[in-house]
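A.B. asks: would you be able to build a 3D model of this:
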Amino acid sequence: MDNGNSHPAPGPCTDDRIKLNVGGKLFETTLSTIQAGGPDSLLAALSNRSTDDPNPVFIDRDPEIFSVILSLLRSNGLPSTARRFSKQELADEALYYGIESQLKSAMSPPPFSGIDASIVTTVQPAYDGCPSAIATGDDGSVWIAHGGQLSSYDWNLSHSGTIRTHLEDITSICRVYPDIAAVGSESSAGLYFYDFSGVRNLGSIHWTDPNDPRIFKARVTAIADSPSSVFASFDCPHRENCILLIDKSTLKIVSEQAGSRGARRRT
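C.D. replies: The predicted structure is shown next:
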């Protein structure tokens, strides 16, 4: 019989409080806060823990950085104490807790304004340090061509890898897939595809025409892409030029777009 003093069955509730022992330091917060990291985060998984267990959940991580993480979940912003840690330290912890997207959003600069622009940071490749071309990703990462090398930097602008190409210098680069770059040089013929994950050359494309001897040593001057194609602008020593349409899935030439071949020689 209900006497008016009944209590709900134990279980997770957004108003319940939870204690966390992070690296020996005790934290107390609400389940709604730790659930703010999303259903796939480590902290959200703790919200399924029975509230009958009086012992704090132990997490063997840095408690000082965790206080920044907790503040981020509460307010969607970083506290002033975050300046005590490097961007990489914060990124590593956010990755561990599964809230990298929240940190990325909090650390992102405001929308670009041409009349109010300022330097966010400076990226300096370790070798052959004069950048000649760049390509950016939707996730905020950037690839930088310097000399005959390609260096990759993640959304946090931390160096994640460098590969050496066979080219002496790279003047055009396009991000064809998340791990595949199309590169060209105004001093060497051909368009080349490199795989960052496998650190290998996937193949090359050359503009040739056996019926026209003027089409030789065609160099790439620009590269662009669409969801299904790559567009490469080629230029020959005698100024013949064209744009080749290349299928992304096969890395094969589909067609030759409008260009200029000049007047054919008389025979």
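A.B. asks: going by C-alpha atoms from here, please, whenever you check contacts or count neighbours.
C.D. replies: OK.
A.B. asks: which residues in this protein form helices?
C.D. replies: With DSSP state H as the criterion, the chain has helices at 31-34, 42-46, 63-75, 87-97, 100-107.
A.B. asks: can I assume residue 203 is in contact with residue 183?
C.D. replies: No. The criterion here is CA atoms under 8 Å, and residue 203 misses it with residue 183 at 11.0 Å.
A.B. asks: okay if I get the helices of the chain as TSV plus distance to residue 192 and mean neighbour count?
C.D. replies: As requested, the helices of the chain are exported to TSV (distance: least, CA to CA, whole Å; neighbours: other CA atoms under 10 Å):
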stretch	distance to residue 192	mean neighbour count
helix 31-34	46	21
helix 42-46	41	17
helix 63-75	42	18
helix 87-97	32	16
helix 100-107	32	16
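A.B. asks: let's see this one next, to set against the first:
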Amino acid sequence: MKQLTPKAFADYLAEAAEKIRQDGFSIVNDKPINYGQQIAVQFCEAKASVNIYNGKKGLTHVYNGDSALKQRLLLLLEGVQNASEGLQSAAAGATVSNGLWAGSDESGKGDFFGSLVVAATVVDNTTAAKLQAAGVKDCKLLTDKKILELEDVIKSTVVDFSVLELKPKIYNLRYEQVAAAGGKLNQLLGYGHVAALSQVLERQKDCHSALIDQFTQSTVNLKALQQRFPGCSVRQQPKAESNLAVAAA
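C.D. replies: Alright, predicted model coming up:
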């Protein structure tokens, strides 16, 4: 694309801002920079920005901030094809929300008593905002009392959810089976994440993005889900509880 005229560039910036607002994000700053414009956005507690330059080679976009928001901005401003080609240049492990997105997390893998539980939720921009307003966040930052209070809120707010529980007897049996085959705990956890996410993705056909709270460097779980749901972008990242779908799970 050639360099835009000042009027065409101004029209493009107005259109970009409108797309961002329509997608549910708040524009917290919109200011001129050298050879272009910077648009800063926020969704819940996540923040990101895009610098849009209008140079001799045409429009150039440079993204900064929260990885998930960066990719969403890329999708909005550059189109699905360009976004797919640019995912490798975006932050590794980010998730792209396309209306609906899913997240999964587990609890109990290090407990001496109790069950191993893996949960998955599906949210959209509206339900994610409601969850954030209700106080949903990384459970390590919440008291047990608050977590119990949020249970019904989460179940009644999210688009969909699944909860899989391995009670001690079944957990021990499955762990022995995995260990006998040369596997470790992470493989058992992987089975749980795949199963929990599969349940909600089967029901929510329009969900094309899923994020796993990363507990291993292995990509086996990603490949299993990607093979089963080829239209869904499945990713994993450390400390994914910053994403409200994972936090709710």
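A.B. asks: TM-score for this pair?
C.D. replies: After superposition, the two chains reach a TM-score (TM-score structural alignment, normalised by the length of structure 2) of 0.28; 117 aligned residues with a CA RMSD of 5.9 Å.
A.B. asks: dump the helices of structure 1 to TSV, plus distance to residue 256 of structure 1.
C.D. replies: Shown next, in TSV, are the helices of structure 1 (distance: least, CA to CA, whole Å):
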stretch	distance to residue 256 of structure 1
helix 31-34	55
helix 42-46	51
helix 63-75	52
helix 87-97	45
helix 100-107	41
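A.B. asks: among those helices, which comes closest to residue 22 of structure 1?
C.D. replies: helix 63-75 (5.2 Å; CA to CA).
A.B. asks: which strands and helices sit next to the closest one?
C.D. replies: Packing partners of helix 63-75 of structure 1 (3 or more CA pairs under 8 Å, 6 or more residues apart in numbering; DSSP states H and E): helix 31-34, helix 87-97, helix 100-107.
A.B. asks: using a markdown table, please lay out those together with distance to residue 73 of structure 1.
C.D. replies: Compiled in a markdown table, the helices and strands packed on helix 63-75 of structure 1 are given as follows (distance: least, CA to CA, whole Å):
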| stretch | distance to residue 73 of structure 1 |
| --- | --- |
| helix 31-34 | 6 |
| helix 87-97 | 11 |
| helix 100-107 | 8 |
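A.B. asks: nearest to residue 43 of structure 1 among those helices would be which one?
C.D. replies: helix 31-34 (5.4 Å).
A.B. asks: rewinding a little: right, so of the helices of structure 1, which gets closest to residue 242 of structure 1?
C.D. replies: helix 100-107 (40.6 Å).
A.B. asks: specify the angle between that closest one and helix 87-97 in degrees.
C.D. replies: Counting by axes from the mean of the first three to the mean of the last three CA atoms, to 10 degrees, helix 100-107 of structure 1 points 150 degrees away from the direction of helix 87-97.
A.B. asks: what helices and strands are in contact with helix 100-107 of structure 1?
C.D. replies: By 3+ CA pairs under 8 Å, 6+ apart, helix 100-107 of structure 1 packs against helix 63-75, helix 87-97.
A.B. asks: out of the ones you listed, nearest to residue 219 of structure 1?
C.D. replies: Using CA to CA, those put helix 87-97 closest to residue 219 of structure 1, at 39.0 Å.
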